[in-house]
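> Quick one: sequence and predicted model below, then my questions.
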Amino acid sequence: MRHISALTTRRRVVGSLAAVLLCAAGLAAPAATARDTDGARETGGASDTRDRSAAEARPSAAKAKLPGDLARTPPMGFNNWNSTHCRAEFDEAMVKGIADLFVEKGLKDAGYQYVNLDDCWALPQRDANGKLVPDPKRFPNGIKGVADYVHGKGLKLGIYTSAGTKTCSDIGFPGALGHEVSDARQFADWGVDYLKYDNCNNQGVDAKQRYIAMRDALKATGRPIVYSICEWGENKPWEWAADVGHLWRTTGDISDNWSSMLSIMKQNLPLAEHAGPGRWNDPDMLEVGNGGMTDTEYRTHFSMWSIMASPLLIGSDLRKATPETFEIIGNKEVIAVDQDPLGKQGKVLSSDGGRWVVAKEMQDGSRTVALFNETGTAQSIATTAGAVGLPDADGYALRDLWQHKSYNTAGRIAATVPAHGTVLLRVAADGTWGKNPPAVELGLGGDPLVEAGQAKKLTSRVTNLGRTSAQQVSATFSGPSGWRIRATSPSTAGSLRTGASLSTSWTVTAPRGTAPGAYDLTLKAAYRSPGGARAARVLPLTAHVVVAPPAGDSAVSDLPWMSAVNGWGPVEKDTSNGEEAAGDGKPLTIGGAVFAKGLGVHAASAVEYYTGGACEKVAAQVGVDDEKGAKGTVTFEIWADGKKAASTGVLTNADTARGLTADVSGAQVVRLVVTDGGDGRDSDHADWAGPVLSC
């Protein structure tokens, strides 16, 4: 665990209290290490001296791995950390309430089993016998009492500790290093079914040694316990942990924002070959429902975790969840992708321009295909049945797993996908395609940019992807109240054969005085199959009402942006990034030089501005802000209409401010991008100092 770039990052215990506790345990205290609250991990000093009261827990190559009949599909359940951290609301009543909701809301029937306790369930000290003590205020009936309640619901209980002297919370509860046998025995006696084993305060003991020690201790209890290795991917556990645990974290900790989720997904996707029944790549828990992303982004989160055969551990407080959250996490068709018995993780087929195609082989021979749009505007994403591994056939059945509707296709698999959205399809060459209406793709060439009071000309397309014809086709286009949307060419067609399109021209006018911002539009196609069955497809779009920049030179931080994505906290105007809260930045400072104007960001970041084809140049001084000391590596990029116009290469905190200028002549949109320098996002506080847009 411990949440790099997370909503709350847990600090490692390194002060005088830690030193006293370590000495009492016969362990050397780690050297105090400065910690970046947006990302750095401290794993303690280099001492490998251990309390030999648990010498029998030393790893042995001769000892067998854990039972192989556990976690044959990715574990599904709940973990409280992402929604509660160590707050008082994490207690016995919450855990029992979650178990109740699993049953009441149908989540148990959908496959969710584990109700897992994270950090802060214990008292800060062991008892006189060296045993762990559940916090009596949080858990008055002890862990055994909670386990009995959860088991009574037909569910299972999970627990947490760390492979170090202390856990990862600020308080630092007792870790299991040197206590593996005793702690594992307690967990088994309490009826625990799942152990999440973290990585903090590990005293520099070799990771394999630490995690094998707990594996052997769990095995010795004789109780079947799913073993989750949470060492953040630091030691590439996918290469060695298949004989140690049932799942292993491949990344740092997730945060409830788009940038964090996207970064973690990209780290996990290349590891497909290492996953399989009983051995899963774990890109961390779900954030669905915690409020930091849109429902579209949460559907992407759930879709991509499912196609990656990831553990599905709900991280939101279900007692407060919205119907939309339950609809996402309870989608049985998507869950079936994650839980497919074949156990294959989806593989990336393409990702050009942020348009991703990921395909997963299923036990029944079908393929699940994710068409994922990383970009900030709607994109057409396409592949073919052959490319995803299906055999040649006359036609294919295509099931939309979010719309819960079936279609046929001649072999092309395509959709226009909203910004940050995912279309999840299950495609089969099983001979059943003929009973379904043809699939169609709707397109508009991206999300429109509209200046208030001025008519914007757009063209929509309805394209028949099916083996059968689409008949009585009609296109409709709608927007907010008061907007004028008018077709200026035919919006109907009697019939569309395979591959044919209905193109319709439209004018879209936002009322004068409409405030700049994002507004919802909807493009819809209605049609019939040759047998007369009605069908429809709907494409949600976003219109951006924009204002042309003034002539001359303008400070970029004085202009309204169209969109802003940031890796940690919000983008700040005229100050550094600071930390998570808005407005907590400091003066922009690079190599000791202070700048009055600019943007303070954190990788990965992208800030978009409307330039309307009227601007020629963007110029700025750029670099890593001094506020994080000697940490941080980033790359600055300027993009014009989706093409990279300038880049710095990797910069570090040792670099002074670097000039960056880009020719953006004729571009409608300019995007200021910061990526990490290839070593993760820890301390990647970046400054666009004194940026000027010339128009």
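Great, that's in hand. Numbering: from 1, shown residues only.

> contacts and neighbour counts: CA atoms only from here.
OK.

> Identify the residues contacting stretch 358-365?
For stretch 358-365, contacts defined as C-alpha atoms under 8 Å, 6 or more residues apart in numbering pick out 307-308, 337, 340-342, 344-350, 367-372, 388, 390, 428.

> quick check, distance from the helix or strand in which K266 is found to the centre of its chain.
With elements taken from DSSP states H and E, the one containing K266 is helix 258-268. Taking C-alpha atoms, centre = their mean, to the nearest Å, the mean C-alpha location of helix 258-268 is offset from the chain mean by 5 Å.

> Enumerate the positions of that helix that are buried.
Residues of helix 258-268 classed as buried under the neighbour-count rule (16 or more other C-alpha atoms under 10 Å) are W258, S259, S260, M261, L262, S263, I264, M265, N268.

> And for stretch 161-172?
T161, S162, A163, G164, T165, K166, T167, C168, S169, I171, G172.

> What's the end-to-end length of it?
Using C-alpha to C-alpha, to the nearest Å, the end-to-end distance of stretch 161-172 comes out at 10 Å.

> let's bring in a second one:
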Amino acid sequence: MKKICALVLGLLGAMNPLFAQRSNVSATPPMGWNSWNHFAEKVTEADVRAAADALVSSGMRDAGYVYVNIDDTWEGKRDAQGVIHTNDKFPDMKGLADYVHSKGLKLGIYSSPGPSTCAGYEGSYGHEDEDARTYAAWGIDYLKYDQCSFGDIIEQQAGGDQDKAASIQRAAYEKMHQAIMKAGRPMVYSFCQYGLYAVWQWGPDAGANLWRTTGDISDHWDRMSLIGFDQDGLEKFAGPGHWNDPDMLEIGNGGMTRSEYEVHMSLWAMLSAPLLAGNDLSKMTPETKSILMNRDVIAVDQDPLGHQAKRLWVEGPMEIWGKDLSGGRRVIAYFNRGEAAFDFDPRLSILAPLHGVRFKDLWSGNTIVLNEKSRLLVPRHGVLLLRQQ
């Protein structure tokens, strides 16, 4: 049966380059680094090279973080032929891509379907084919496509008709997907349009490997937790090659406690979300490294089954989430969103089938055998993350 399935997939790929490309990128959620959360509009080529160096020297590359993604403000002007050029902060994008590739990493870039990006730089509106060819020539491996000024175009053309607005947005994102396909270089394609028009329902068919489901994250407990826990109900739309994206990681930027950052990492892993670090990699503390490079937690995110977790139980600020892993194993996460430590009751009916099962606590490394007397104490703004052994 496996040989037959492989043959069918091979034939599909041979007949349909779209199928072949999308089956070869983002089989698991993308992992890497993005410049925006820490550097924002100040990012330079030197910063990106330093990030690539740090991914290697810190061990993050070997833990799976391979994408080095440049966000907004790299763009210069177009020439008479409509070809985009970089600005003075990025004097040699092809040379930068070669450098990143020499480190065993991949380079990502940023644009918008509108005439300008969020920071007011040159967008791809009307130049999708030229830009996709340019990215391919530079050696780009990942494109984040941010709605920004295209929202004004949607408003003008749709006139308040939501169905028409959704159709206009989809067409714009699909247009760049087709341009990438024609350019001939496989790229991870990230839709950044804030979950508008139920993108998870049509994103995969429009070429997305991942799509934002929310507005922007920030380095604060309230914002991170709101975004993360609001993902419940979207699990049926995620799977190999196409992922819900609750935005980038804030771990290491200093706005949350260790316990809160462990919730952040645990929740994103349970959600099979992209893991794109957003901190200054050259100045990571041992604590930050230990959170970002917890191999057990990363394995939960990168499990090849590609199932996104779902909420199993909630009472006030206490939540229990479950996720199926390959090999028939399970991960259970006990989240405490409250303001004091909390003992989860091991006698909850949803936990009864797990009694007698051995679990590994993925943050402490301890082994736990669940039963009616198990102590399931979770600190304020904390998590107990258990993987079946």
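Received, thanks. For clarity, every value in this text was computed on a predicted model and none was experimentally measured.

> according to the alignment, the helix holding K266 of the first structure goes to what range in the second structure?
Equivalent residues of helix 258-268 of the first structure are located at 221-231 in the second structure, counting by TM-score structural alignment.

> got a list of contacts for that stretch?
Contacts to stretch 221-231 of the second structure, defined as C-alpha under 8 Å, 6+ apart, come from residues T213, T214, I217, S218, P246, G255, M256, E260, H264, L267, W268, L271.

> I'd like to know how far the last one sits from V300 of the second structure.
Just to be clear, that refers to L271 of the second structure. Distance, L271 of the second structure to V300 of the second structure, by C-alpha to C-alpha: 9 Å.

> show me where the stretch 1-150 of the second structure has strands.
Counting by DSSP state E, counting those that start in this stretch, the segments of the stretch 1-150 of the second structure that form strands are 31-34, 67-69, 75-78, 84-86, 106-111, 142-146.

> Pull the residues that contact the first one.
For strand 31-34 of the second structure, contacts defined as C-alpha under 8 Å, 6+ apart pick out 51, 61, 64-71, 248, 274-278.

> picking that back up, do you know which of the strands of the stretch 1-150 of the second structure lies nearest D345 of the second structure?
The minimum distance between D345 of the second structure and the strands of the stretch 1-150 of the second structure falls on strand 31-34, with 35.0 Å, by C-alpha to C-alpha.

> Could you point out the residues of the first structure onto which the closest one aligns?
Aligned by TM-score structural alignment, strand 31-34 of the second structure corresponds to residues 76-79 of the first structure.

> Need the counterpart of T86 of the second structure in the first structure.
For T86 of the second structure, the aligned position in the first structure is occupied by P134, per TM-score structural alignment.

> do the same with G306 of the second structure
By TM-score structural alignment, G306 of the second structure lines up with G343.

> now Q169 of the second structure
In the first structure, the residue paired with Q169 of the second structure according to TM-score structural alignment is A207.

> wouldn't that match be in contact with N235 here?
Yes - the pair A207 of the first structure and N235 qualifies as a contact (C-alpha atoms under 8 Å) at a distance of 7.1 Å.

> returning to that earlier point: compared with the second structure, how much does the helix holding K266 of the first structure deviate?
Taken over the aligned residues, the distance from helix 258-268 of the first structure to the second structure averages 1.2 Å (mean C-alpha distance after the TM-score superposition for the first structure).

> so where is the helix or strand following that helix in the second structure?
Next in sequence after helix 258-268 of the first structure, counting helices and strands by DSSP H and E, comes strand 280-282. Using TM-score structural alignment, the residues of the second structure aligned to strand 280-282 of the first structure are 243-245.

> What are the contacting residues of that stretch?
Defining contact as C-alpha under 8 Å, 6+ apart, one finds that stretch 243-245 of the second structure is touched by 29, 200, 209-214, 234, 237-238, 272-274.

> cutoff 6 Å now
Contacts with stretch 243-245 of the second structure, where a contact means C-alpha atoms under 6 Å, 6 or more residues apart in numbering, come from L210, W211, R212, T213, A238, A273.

> Counting neighbours, which of the residues you listed comes out on top?
Among the contacts of stretch 243-245 of the second structure, L210 has the most neighbours (other C-alpha atoms under 10 Å), with 29 neighbours.
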